[in-house]
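Chemist: Dropping a prediction and its sequence here:
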Amino acid sequence: MTWTQYLAPLLKGAQVTVTISLASIAIGAILAFAAGIARISSNRILSGIAFAYVALFRGTPLLVQLFWFYYALPLIGISFDPVTTGIVTLALLTGAFGAEVVRGALVAVPLAQHEAARALNFSRTYTLWHISMPQAIIEMMPPFGNLAVQNLKDTALVSLISIADLTFQAQSLRNITLDSATIYTMTLLGYFIIALFLMFVLRFVEMKLRRGPAFPRSAHS
């Protein structure tokens, strides 16, 4: 086989990789904000649950998490197909790391602004979403970008639960052809191109957020 014949199966695997990565990033971002906000909540039960979730998924290997969801969870009557398992596991891991990014950015908002909000009799909810969050979310973007790329790289492990992603397709081709150099070089380039696209999109969003909304000036100003 020539390298051009490797393209079709590798592209098919890349589509699966992108699907799993984007889905788990989106769900992980929601979990990150939910857990990050809960971590700084005055409700001890809510804060405790969020802390336990973050500690569990940050403190255990992704591979073991994948195996637990795929092989152990069905023993108690809960099972998912391989792709769903991959998405759920990666989303939970990304959400756990992202929660600390959210918590850190919110805590970094100057205390004086919280005191000013209290002086103006703003509620905690209003202060969070209209004062703290708009400032914090800008500072979250660089670490979220790193998490997105890490998530993409972590998708390579889902091949171990029989998901035909980019790594799975590469390994299958290599077993047939023994052309390790060509196949794995193309696989590396595939991940690199996808990562570049992710970084470009997130960098674009970050620049838009830093510029803020552009309001046209009044003719009388």
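Modeler: Cool, got the structure.

Chemist: use CA for all of it now, contacts and neighbours both
Modeler: Noted.

Chemist: host element of the residue nearest to the spatial centre of the chain?
Modeler: In the chain, the centroid-proximal residue (CA atoms, centre = their mean) is residue 25; its distance is 3.4 Å. Assessed by DSSP states H and E, residue 25 sits inside helix 3-39.

Chemist: Which positions within that helix qualify as buried?
Modeler: 6, 9-11, 13-14, 16-18, 20-25, 27-39 (16 or more other CA atoms under 10 Å).

Chemist: tell me what the next helix or strand along the chain from it is packed against?
Modeler: Heading C-terminal from helix 3-39, the first helix or strand you meet, by DSSP H and E, is helix 44-58. When contacts are defined as 3 or more CA pairs under 8 Å, 6 or more residues apart in numbering; DSSP states H and E, helix 44-58 packs onto helix 3-39, helix 82-107.

Chemist: Switch those over to JSON lines; also include distance to residue 133.
Modeler: Shown next, in JSON lines, are those (distance: least, CA to CA, whole Å):
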{"stretch": "helix 3-39", "distance to residue 133": "10"}
{"stretch": "helix 82-107", "distance to residue 133": "7"}
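
Chemist: Any idea which of those helices gets closest to residue 179?
Modeler: If you check each of these against residue 179 by CA to CA, helix 3-39 wins as the nearest, at 9.3 Å.

Chemist: what about versus this one:
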Amino acid sequence: MMSIFQIWLGILQGLHVTALVTLYGLLFAVPFALLFGIAQHLTTGLARFAVTAVIEFWRSSSVIILLFVFYYALPVFGIELSAMTVGAMVIGLNIGGYASQSVRAGLQALDKGQSEAGSALGLTRAQVLFMIELPQALTAMAPTFINQLIQLVKGTAIVSLVTLTDMTFRAKELAQIEYDPVAIYTSLLLAYFVV
């Protein structure tokens, strides 16, 4: 029977993978959220429909199914991505879909006088967006982005399904060896809470 300390050490051996998936996931989530949130705010008609369709695809699809499709089905078409890339991309784009709605809502919540004042000063639409609107909206979005970061960290638990040895994978290995799932998975729960 392993001690709690040994269980924690075993689980934390997967912490670096969890941290890498989180970091790489952010590299997908943040640009996606900004690009598609701004695009949804600025576009109309068919263009807005297309932007919304992409956002809804990533928000509404099952993350586990997306993980399996990108990891197991894409090689059939000659596209092979590493488990790390697939995990970070799928989780990052899923979270990015949710965060894009925060970007859109933050921009739409600004007083119209902000953009009118920028236009009156002779600024282009892009200048108004990047110099006036976006900085104010990002400040308002910060709490929501922090929540999305937490969701991203928690979402990394599923990458163990595509062979990445993250904290969840390590806990599963320990549970199979030690036959003490209560102590091990409770420790895993606490480890994610601490992270």
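Modeler: The structure has been received and is ready for your questions. What you are looking at is a predicted structure, and each value in this text was computed from that prediction instead of being measured.

Chemist: Out of the helices and strands packed on helix 44-58 of structure 1, which is closest to residue 141 of structure 1?
Modeler: The nearest among the helices and strands packed on helix 44-58 of structure 1, by CA to CA, is helix 82-107 at 9.2 Å.

Chemist: Give me the angle between that closest one and helix 3-39.
Modeler: 50 degrees (axes from the mean of the first three to the mean of the last three CA atoms, to 10 degrees).

Chemist: Read off where helix 82-107 of structure 1 ends up in structure 2.
Modeler: Matched against structure 2 by TM-score structural alignment, helix 82-107 of structure 1 falls on residues 83-108.

Chemist: now stretch 197-216 of structure 1
Modeler: Going by TM-score structural alignment: stretch 197-216 of structure 1 matches no residues.

Chemist: and that stretch, how far out from the chain's middle?
Modeler: Centroid displacement of stretch 197-216 of structure 1 relative to its chain, using CA atoms, centre = their mean, to the nearest Å, is 18 Å.

Chemist: thought the residue nearest to the centre of structure 1 was touching residue 148?
Modeler: Yes - taking contacts as CA atoms under 8 Å, residue 25 of structure 1 lies within contact range of residue 148: 6.4 Å.

Chemist: coming back round to it: so who does the residue nearest to the centre of structure 1 touch?
Modeler: 90-91, 94, 148, 151 (CA atoms under 8 Å, 6 or more residues apart in numbering).

Chemist: cutoff 7 Å now
Modeler: 91, 94, 148 (CA atoms under 7 Å, 6 or more residues apart in numbering).

Chemist: if we go to structure 2, which of these are intact?
Modeler: Here is what carries over to structure 2 from the contacts of residue 25 of structure 1, by both residues aligned by TM-score structural alignment, their matches' CA atoms under 7 Å: residue 91.

Chemist: top of the contacts of residue 25 of structure 1 by neighbour count?
Modeler: residue 94 (28 neighbours; other CA atoms under 10 Å).

Chemist: what is the orientation angle of the helix or strand hosting residue 176 of structure 1 with helix 3-39?
Modeler: Take DSSP H and E as the rule and residue 176 of structure 1 turns out to sit in helix 166-177. Counting by the same axes, to 10 degrees, helix 166-177 of structure 1 lies at 150 degrees to helix 3-39.

Chemist: Just give me the mean distance for helix 166-177 of structure 1 relative to structure 2.
Modeler: Superposing on structure 2 and averaging over aligned pairs (mean CA distance after the TM-score superposition for structure 1), helix 166-177 of structure 1 comes out at 0.5 Å.

Chemist: buried residues in the very next helix or strand once past that helix?
Modeler: Downstream of helix 166-177 of structure 1, the next assigned helix or strand under DSSP H and E is helix 180-211. Residues of helix 180-211 of structure 1 classed as buried: 183-184, 186-187, 190-191, 194-195, 198-199, 202, 206, 209 (neighbour count, 16+ other CA under 10 Å).

Chemist: Might you report the residue contacts of the spatially closest residue to residue 38 of structure 2 that is not a sequence neighbour?
Modeler: In space, residue 38 of structure 2 comes closest to residue 104 once its chain neighbours are excluded; the distance is 6.0 Å by CA to CA, 6 or more residues apart in numbering. Counting by CA under 7 Å, 6+ apart, residue 104 of structure 2 touches 37-38, 40-41.

Chemist: That'll do, ta.
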